[in-house]
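J.: show me how the following folds:
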Amino acid sequence: MRKSRLDAMAKQEVVEALIPPYRVDFLHPIDLVEEALIAYGYNKLGWEIPNVMTIGRVHPKEKFSKKVRLLMVGLGYQEILSYVMTSEKELFDKVLRPKKPIVKVANPVSKAFAVLRDSLMPGLLSFLSNNVHASYPQLVFEVGDVVVVDESQETKTRNERRVAAALADDVVSFERIQAHLDALLRNLGVKYGLERFEHPTLIKGRSAKVLYELKSGTIEAGYIGEVRPEVLEVLGLRCPVGVFEVNLDPLIGG
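T.: Okay, here's the model as predicted:
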């Protein structure tokens, strides 16, 4: 205890210690036990498996998400982390998306955190907008949850784990961003197809719907395309941007 600068004294089987005023981390007697164990060394203690019914392990969703992150980094992308809570302005207005039912916070502290995101793409474009001073090309991605309205669920909402990527450079084409999506899905062992699709944020004729071809059938998974010049102007972006966003949930455990 004295090595930890605690004025300690042993009285038979009881140890009394005077805690310095700057050690605000001491709240209970068990904190003194922890301090002694740290000084002694946790590695010197024996170990045993706890007598419980289950043993902890990494959740399959997190394990799969880690694999996706490693693949995206291997493709030259940098991961970003943005808040699940955002604003309607960023989620809809800035990217020219029509408003739709979303989850709203009852008593938000700020308008900037008044709703829960239903897409990762607006957050990526906002990140690029805040980093126009950085050198190009800029390749960013995010793996995270979105919250969508689903009346069939008990909570009337559903979480989805998605991956989204954005590529900003002097020259960006549909083929270039599609090559990255192709590399990602092929390395995940996923067969997919593209179908003509119009998205309010993307250029007409340069966007497509992403379809997973699974054993259970073909399902819609997301979208890919080039961002409209009008959106780039609103966000103050100075070069073309290509994006894609797909749902990972159908692939987890499959």
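
J.: only C-alpha atoms from now on, for both contacts and neighbour counts.
T.: OK.

J.: what packs against the host helix or strand of residue 72?
T.: Taking DSSP states H and E as the definition, residue 72 sits inside helix 60-74. Counting contacts by 3 or more C-alpha pairs under 8 Å, 6 or more residues apart in numbering; DSSP states H and E, helix 60-74 is packed against strand 78-79, strand 138-149, helix 174-187.

J.: can you give me the angle it makes with helix 174-187?
T.: If you take axes from the mean of the first three to the mean of the last three C-alpha atoms, to 10 degrees, helix 60-74 sits at 130 degrees to helix 174-187.

J.: please give me the structure for this one as well, since I'd like to look at both together:
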Amino acid sequence: MAVVRCKLASLLLQTLYLCRRLDAPRYRRVSPTSGEPQKLIITEETAAVRPHAVAAVLRDITFTQERYDSFIELQEKLHQNICRKRSLVAIGTHDLDTISGPFTYTAKPPGDISFKPLSQTKEYTATQLMSLYKTDSHLRHYLHIIEDKPVYPVIYDSNGVVLSMPPIINGDHSKITLKTKNVFIECTATDLTKAKIVLDMMVTMFSEYCSQPFTVEEAEVVCPDGKTCKYPELAYRKEKLSSEFINKKVGINESTEKIAQLLTRMCLLSQPTGAGDEIEVEIPPTRSDVIHACDIMEDAAMAYGFNNITRTTPRTYTVANQFPLNKLTELLRQDLAAAGFTEALNFALCSQEDIADKLGKKISETKAAHISNPKTAEFQVARTTLLPGLLKTIAANRKMPLPLKLFEISDVVLKDETKDVGARNCRRFCAVYYNKSPGFEVIHGLLDRTMQLLEVKSVRGDGYHIHAADDSTFFPGRCAEIFVRGKSVGRLGVLHPDVINRFELTMPCSALEMDIEPFL
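T.: Model (predicted):
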């Protein structure tokens, strides 16, 4: 999901103020009534793990059991979605009356960090905590974020008390309770923008319960370069769009004033500017999900009521057409099955061994896209060839009557620096023949049939031809490269006995693999 919707928390407020016919709240950042703002100092050591941090204070808040439970639940919900399971942002909430600022956000070797974590009875070093939480059903999912780092992030108060070791656990000393009146909130992050959004979301949702509703006490964050920033930002911004745009996209016909009213009902304070049908919309800090005019249009449609939109017939008619590559693939599947081969469908992920060692190649030569955090050894990389999947299918069906004739037409993934994602999909066709004899003539015949179906003649130049080639996957002298219109598109031949043995097979096998896309 490209943009994380933050509407869930704000919809409750919207409903409340709609029912009570009240204006949407105005959130304000205020200075402390006495003394200096709480200060969070970031040291340069944090650059190796989580370089960013923001902070704020909810002053004189009143918790009930329901509010307290909701406060904890909101943290967990934010951790799971916009925080991306704490990998982008980790939230720490502390009873400000139990600690003393200024606070220091730094990073130390795990052996140098020692404190009593939340819900524990004694102190542990960070190294001991990582071992302790490996069996914890909740926290073990976050250990990998910092486990391999040379230093771990940690926040201290001016007396050396540990507030938290983000993104794993808070300290027990500063835990909040129903009696907590002042809450210090800190968010450490690898993404500063996400940290600001999360902090704004936390404080706006619970500032209503402060003695001065909808106000948040500011905190100063001092960066390693000496730059000082004040948080939370609680930024209101304005966007302009036309009522014609909303009417056209939603499928309604309402006046500019009416649409402005609809948006205001959704807590997006709006009013006509007087310049034609232009509407100025104010986006509050609770709506970080609104990043485009389409998001505002969606809110207008919700306020209008989807069931109230008149059903109409489209003014234009279009005929859908199958993607050419998929159409060619479907046609080939039918004729290859008619040629006596059985189609197989294998996983797009495989192990490094499958596409490299077992085929007699080096993993560095395969242009494979690696999975950064594979869950099993069977799914480490995206496949760069279809051959291992078919050979493993044969190995799992060795009791079936011979010969075994299988094929697969599917995508492989190859690294490509010219693409914005660094890799590209390539449609491949692969077939194998497994019997007491290699059956190279069978695979060669299948190639000729495939080229006949693709209307490519067996001639040099504008047609296709094969040429002897060397490949560690194939038996020496029994491998050929396939050329179409002078361009190499694949290879066929008799598999090397070592390759066959590595896939736990006992009979000779011949194979063919080629690209499909050049034939479009």
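
J.: still on that earlier bit, what stretch of the second structure does the helix holding residue 72 of the first structure fall on?
T.: Matched against the second structure by TM-score structural alignment, helix 60-74 of the first structure falls on residues 324-338.

J.: tell me the average deviation of that stretch from the first structure after fitting.
T.: For stretch 324-338 of the second structure, the mean deviation from the first structure after alignment is 0.8 Å (mean C-alpha distance after the TM-score superposition for the first structure).

J.: got the buried residues for the helix holding residue 72 of the first structure?
T.: With burial defined by 16 or more other C-alpha atoms under 10 Å, the residues of helix 60-74 of the first structure counted as buried are 64-65, 68-69, 71-72.

J.: show residues contacting that helix.
T.: Residues outside helix 60-74 of the first structure that contact it (C-alpha atoms under 8 Å, 6 or more residues apart in numbering): 78-79, 141, 143, 163, 184, 187-188, 249, 252-253.

J.: from those residues, list the buried ones, please.
T.: When the contacts of helix 60-74 of the first structure are checked for burial by 16+ other C-alpha under 10 Å, the buried set is 141, 143, 163, 184, 249.

J.: the second one reaches residue 160, doesn't it?
T.: I take that to be residue 143 of the first structure. No - with contact defined as C-alpha atoms under 8 Å, residue 143 of the first structure does not count as touching residue 160 (10.5 Å).

J.: map residue 509 of the second structure across to the first structure for me.
T.: So, by TM-score structural alignment, residue 509 of the second structure is matched to residue 241.

J.: for that match, what are its contacts?
T.: Contacts of residue 241 of the first structure by C-alpha under 8 Å, 6+ apart are 166-169, 172, 226-227.

J.: returning to what we had before: between strand 138-149 and the helix holding residue 72 of the first structure, find me the angle.
T.: Per the same axes, to 10 degrees, the angle that helix 60-74 of the first structure makes with strand 138-149 is 160 degrees.

J.: pull the number of nearby residues for residue 262 of the second structure.
T.: Residue 262 of the second structure: 20 surrounding residues under other C-alpha atoms under 10 Å.

J.: residue contacts, it?
T.: The contact partners of residue 262 of the second structure, by C-alpha under 8 Å, 6+ apart, come to 300, 303-304.

J.: matching residues in the first structure for the helix or strand hosting it?
T.: Remark: residue 262 of the second structure resides in helix 256-265, with elements defined by DSSP H and E. Helix 256-265 of the second structure corresponds to no residue of the first structure when matched by TM-score structural alignment.

J.: also stretch 418-427 of the second structure?
T.: With TM-score structural alignment as the criterion, stretch 418-427 of the second structure aligns to 152-161.

J.: one more: stretch 8-27 of the second structure?
T.: Aligned by TM-score structural alignment, stretch 8-27 of the second structure corresponds to no residues of the first structure.

J.: also stretch 380-400 of the second structure?
T.: Taking TM-score structural alignment, stretch 380-400 of the second structure hits residues 114-134 over in the first structure.

J.: just the buried residues of the matching stretch, please?
T.: Neighbour-count burial for stretch 114-134 of the first structure flags 114-129, 132 (criterion: 16+ other C-alpha under 10 Å).
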